[in-house]
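> model the following, please.
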Amino acid sequence: MNDRPEDTNSGPAAAARTVLVTGATGYIGGRLVPRLLEAGHRVKVLVRSPDKIAGVPWLEQVEVVRSSLDDAAALQDALQGVEVLYYLVHSMATGAGFEAKEKSMAELAAKAAAAAGVRRIVYLGGLHPRNTKLSTHMRSREAVGETFLSGAVDAVVFQAGVVIGSGSASFEMIRHLAETLPVMPAPSWVRNRIEAIAVRDVLYYLVAAASLDRPVNRTFDIGSRDVLTYAGMMNEYATEAGLPRRLILALPVPAPKLAGLWVALVTPIPLSMSLPLVESLQHDAVSMEHDIDNFIPQPEGGLTNYRTAVALALGKERDGQVETTWANAGVDADPLPSDPDWAGHRVYVDERTFHSDVDPRHVWTVIEGIGGRNGWYSLPLAWQVRGWLDKLTGGAGLLRGRRHPKNLAPGEVVDWWRVERIDRGRLLRLRAEMRAPGRAWLELSVEPDGTGSRYRQRAIFFPRGLSGRLYWLAVLPFHSIIFPAMSRNITAAAQTIANAEASQRAT
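Predicted structure coming up:
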């Protein structure tokens, strides 16, 4: 079994360098830093807002420089003693002057690197055809790369297409479109040929670039060598996610602005990102050369193909097994505080809390005894109807009960649930085995709250496709009745236990 996360690929052994990473609060930069540390490099990060990396696990292992890339003096000072500069900054802003500002910042960085004696600049640009009119953002990325290549410091400019990894904006657009729209009228660019690349392979090449032992000043196209149309990518995603094949109707118009607006409406990706993403899809994105193989060997086991990259992004291991813990299923293996709130799998949560004067241990007694003959503490008929429906459709239903009326252990059955985790006295997490268009969990927990307790329950649902989203909307009215009552009644049952115990002590 491959137990490495989706964004990990071990690179070749290399001499330690001192590196400065810009863009450490971004998707690639934030994931590159720990890989550089693992490779033995000394890492500095330059960030405008250190608060954005306050919770990252690698914070204490790096030197943080608070500055911006338009401060020439501060940048040159930060680059003192640095051998490799990773330039991973690219704005998704729009408007007049955008391209000029991006190029100006790159020129400033190139000059500061030369003045500080930096040996190499590493930049990640976009994969695009030659001699073709590019979108504003793709043209800007090409110009930034050319700025570094024409400077005094050697530059390695990687050109990558769609990056496949949970949290990557390009991947999230594929994910949300494929899951939301079983039938999709789409512009003509869905027929364009795309060579995607797994985020783990992008990071592998970026880390390896720091240790190239010969002068290099050129671009390298990098990709999976697995070429699909954009429509094919969405259908391959659907297959890997267990969804029916999507019907994609390619219309004979490009309509980038209209398509960008449509993406923003049907997915959580904001318009400020959907527009440049869609504009960048107006042309093929396929490697024109594979010269990188002459400089950096492919990762152990070879490059990650598209389907495997999708499986990893969905939280699957390469042998096809799926992670079952709700906390990490379908999200990036290393989620970061700087990740946008639209990144990762769509998750619906119904959360309820209830404060009471009851001792937490009495609340826990009720939690651990839930289900079976004790029931679910709210509208028994509604639970029974749902159980009958589940049984009729081939599910587990409510007839399985539980092994012991008071005690639970991981892996045990509780009606249509299975105990996924139990921290005795504190937390019980149940994974649903009922029939539903998605995956569901119920988490019950209690903690001290002054002289009493704070009870919390969370219903967590990962929808599968449009039917999963509609299912959640359909059950919301029932949740609004069942779950508040459940939290009140569990606390009331705990109070009854406490009263009985007090009465027994009194006699």
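
> please make it C-alpha for all contacts and neighbour counts, starting now.
Fine.

> Y455: neighbour count?
Close neighbours of Y455, defined as other Cα atoms under 10 Å, add up to 26.

> secondary structure class for it?
Here Y455 is recorded as strand under DSSP: H, G, I helix; E, B strand; the rest coil.

> now do the one 3 residues further on
Following three-state DSSP, the label given to R458 is strand.

> R469 contacts P463, doesn't it?
Yes - using Cα atoms under 8 Å, R469 is in contact with P463, at 5.6 Å.

> okay, those two: which has more neighbours?
The neighbour count for R469 versus P463, taken as other Cα under 10 Å, is higher for P463 (23 against 20).

> nearest residue to the more buried one in space, ignoring adjacent ones along the chain?
Once flanking residues are discounted, P463 sits nearest to G438: 4.3 Å by Cα to Cα, 6 or more residues apart in numbering.

> quick one, what contacts the one you found?
Residues counted as contacts of G438 (Cα atoms under 8 Å, 6 or more residues apart in numbering) are F461, F462, P463, R464, G468.

> mind checking how far it is from P335?
22 Å (Cα to Cα, to the nearest Å).

> check the secondary structure at the nearest residue to I422 once chain neighbours are set aside for me.
Spatial nearest neighbour of I422, chain neighbours left out: L428 (4.6 Å); criterion: Cα to Cα, 6+ apart. Of the three states, L428 takes strand according to three-state DSSP.

> alongside the first, I'd like the structure of this one:
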Amino acid sequence: MTRVLVTGATGYIGGRLVPQLLEAGHEVSVYVRSPWKLHDVPWRDQVRIFKGDLSDAVATHRAMNGIEVAFYLVHSMSAGSDFETAEQVAAQTFADVGAAAGIRRIVYLGGLHPEGVTLSKHLRSRAAVGRVFLDCQVPAIVFQAGIVIGSGSASFEMIRHLTEVLPYMPAPRWVRNRVQPIAIRDVLRYLVLATSVDADLNRTFDIGGPDVLRYGQMMNGYAVEAGLPQRHIAALPVLTPWLASQWVSLVSPVPRQIAVPIIASLQNDCVVTEHDIDRVIPPPTEGLLPYRTAVRLALTREAAGQVETSWQNATVPGAPSDPLPSDPDWAGHTVFTDLRERESAASAGAVWDVIESIGGAKGWHSFPLAWAARGWIDRLIGGVGMRRGRRHPSRVNRGDVIDVWRVESVERGRMLRLRAEMRMPGRGWLELGVEPTATGSRYRQRAIYFPKGLSGRLYWAVLLPFHGIIFNGMAASILREAERSPQPTRS
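Next up is the predicted model:
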């Protein structure tokens, strides 16, 4: 048993690594900025949770006390001019504190990249962070991986939507670049087994699956596994990374802030240049997963509702990231509300089933054109839009994303509170609740808005005429669906 610390445990990789480490028999601690995001994960009670920021040496030392192996699985998606410096400072603090705490190993997951070429600033930053760890007093293993294929991966979601939406694609020239994708299963295996490698090993390792493909071939490989016709791709030399990210943002649910660094990292070939990892961590007996097999598994897990973590729940730069009080504190705020209450013959359990399934493929129960238009407007001004969907079709946990909302609070069977992450001059919430009555149930729906300045008040005033249609229709539709399902599946 090894005592390990995982940073980035609320993210896509870290959230999947923690249960793998527990299954392998390790004692796990996690270090996160927002412990509330772990409120509903199934392994929460099996780990020690430390709150803090990686730039805070005191809090980081507290989390590292007694730790043997520390995983550094964080990377900023910020577009700010100083994010590279901030990342290196955080990594240096982590390395220095780790040395002072006496840990014996740092494990970092960086990006696969060619040598001797100009890198995107995000790949350049990842490489710089890797060098910080390799130069520190604690031995480090720096894995360098390319595109990760798995249910919930942003890169996988981008491939899916580019393939499904556009049967003929005028595409950027990087669709001709060679890439070496790797299945999420194999990434996690490397990370888990890194806890037991030679204590003095200090170096980078390229990791990738068995297939080297052009990006266009990856899209058509996805098409085969999804039962779609082959796509015709015409590479154009005129689409810059920035323009390409705007285009990807329009045809996929991946927000522009996430699409930009992904696309920028595809401007060069990214393939494994050495296979030294095989001597340290031999591949599994059955071999690493081929690309199409990884796609097939991702689609199968999605169909079964088994997406453990997803890019959708990542905090997008510019969106609120911290929870607000369980009942928003109205003191000192101008507040606008829209309240709808209705009695229903449906049981409280049946109404709750509909509430908890809202959004994603199910939609928002009223005026879909208005919801879609608001989502498109949000995308055009740099927001997340309505197309992030949801991780599970019928169950939500605190911290989950549902389209343009984030689950701020859930009292299962009673109340769901969503916080808006759309671009608007103010802050907003939507509460959906139900309680049992002698004849069925009482449904309560409340929209809450804190306007910011004059523009915030004008924003509410402009939308006010539509509230009667949207919110009234939502309440009526939710109850109609609940009344068609008299037997609750949950209470």
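
> how close are the two chains, by TM-score?
With the length set by TM-score structural alignment, normalised by the length of the second structure, the two chains reach a TM-score of 0.66; 352 aligned residues with a Cα RMSD of 3.1 Å.

> give me the number of residues near E420 of the first structure?
E420 of the first structure, neighbours per other Cα under 10 Å, totals 21.

> does it count as helix, strand or coil?
What three-state DSSP gives for E420 of the first structure is strand.

> L418 of the second structure now?
Per three-state DSSP, L418 of the second structure ends up strand.

> now it: how far from A95 of the second structure?
37 Å.

> neighbour-wise, which of these two wins?
A95 (26 against 23).

> which position in the first structure pairs with the more buried one?
Aligned by TM-score structural alignment, A95 of the second structure pairs with A110 of the first structure.

> so its match makes contact with G151?
Yes - between A110 of the first structure and G151 there is a contact at 6.2 Å, judged by Cα under 8 Å.

> and P50 of the first structure, what's its match in the second structure?
P50 of the first structure maps onto P35 in the second structure, by TM-score structural alignment.

> so who does V122 of the first structure touch?
V84, L85, Y86, Y87, A155, V156, V157, F158, L206, A209, A210.

> cutoff 7 Å now
Shown in contact with V122 of the first structure (Cα atoms under 7 Å, 6 or more residues apart in numbering): L85, Y86, Y87, A155, V156, V157.

> quick one: secondary structure of the fourth one?
Under the three-state scheme (three-state DSSP), the conformation of A155 of the first structure reads as strand.

> count of residues packed around the equivalent of it over in the second structure?
Aligned by TM-score structural alignment, A155 of the first structure pairs with A140 of the second structure. By other Cα under 10 Å, 29 other residues sit near A140 of the second structure.

> rewinding a little: does the match of P50 of the first structure really touch R48, like I thought?
No - taking contacts as Cα atoms under 7 Å, P35 of the second structure lies outside contact range of R48: 10.8 Å.

> the match of A95 of the second structure and L149 touch, don't they?
No - at 9.3 Å, A110 of the first structure does not count as touching L149 under the criterion of Cα under 7 Å.

> could I get the contacting residues of the equivalent of G440 of the second structure over in the first structure?
Residue pairing (TM-score structural alignment): G440 of the second structure is matched to S453 of the first structure. Each residue near S453 of the first structure by Cα under 7 Å, 6+ apart is listed here: H355, S356, D357, V358, D359, P360, V446, E447.

> mapped onto the second structure, which of the residues you listed hold?
Comparing the contacts of S453 of the first structure with the second structure on both residues aligned by TM-score structural alignment, their matches' Cα atoms under 7 Å, the contacts found in both are S356, D357, V358, D359, P360.

> could I get the full set of helices for the second structure?
Using DSSP state H, the helices of the second structure run over 12-23, 57-64, 83-101, 121-134, 154-165, 184-193, 215-225, 241-251, 256-264, 277-280, 291-303, 348-356, 368-380, 453-483.

> closest one to G428 of the second structure among these?
Proximity to G428 of the second structure, assessed across the helices of the second structure by Cα to Cα, is greatest for helix 453-483 (10.6 Å).

> and that closest one, how far out from the chain middle?
Computed by Cα atoms, centre = their mean, to the nearest Å, the chain-centroid distance of helix 453-483 of the second structure equals 28 Å.

> tell me which other helices or strands it touches.
The contact analysis (3 or more Cα pairs under 7 Å, 6 or more residues apart in numbering; DSSP states H and E) places helix 453-483 of the second structure against helix 348-356.

> sorry, back to before: tell me the one of the contacts of S453 of the first structure nearest A72 of the first structure?
Comparing the contacts of S453 of the first structure against A72 of the first structure with Cα to Cα picks out E447 as the nearest, at 51.1 Å.

> any idea how far that closest one is from R454 of the first structure?
Using Cα to Cα, E447 of the first structure is found at 5 Å from R454 of the first structure.

> could you do V65 of the first structure as well?
41 Å.
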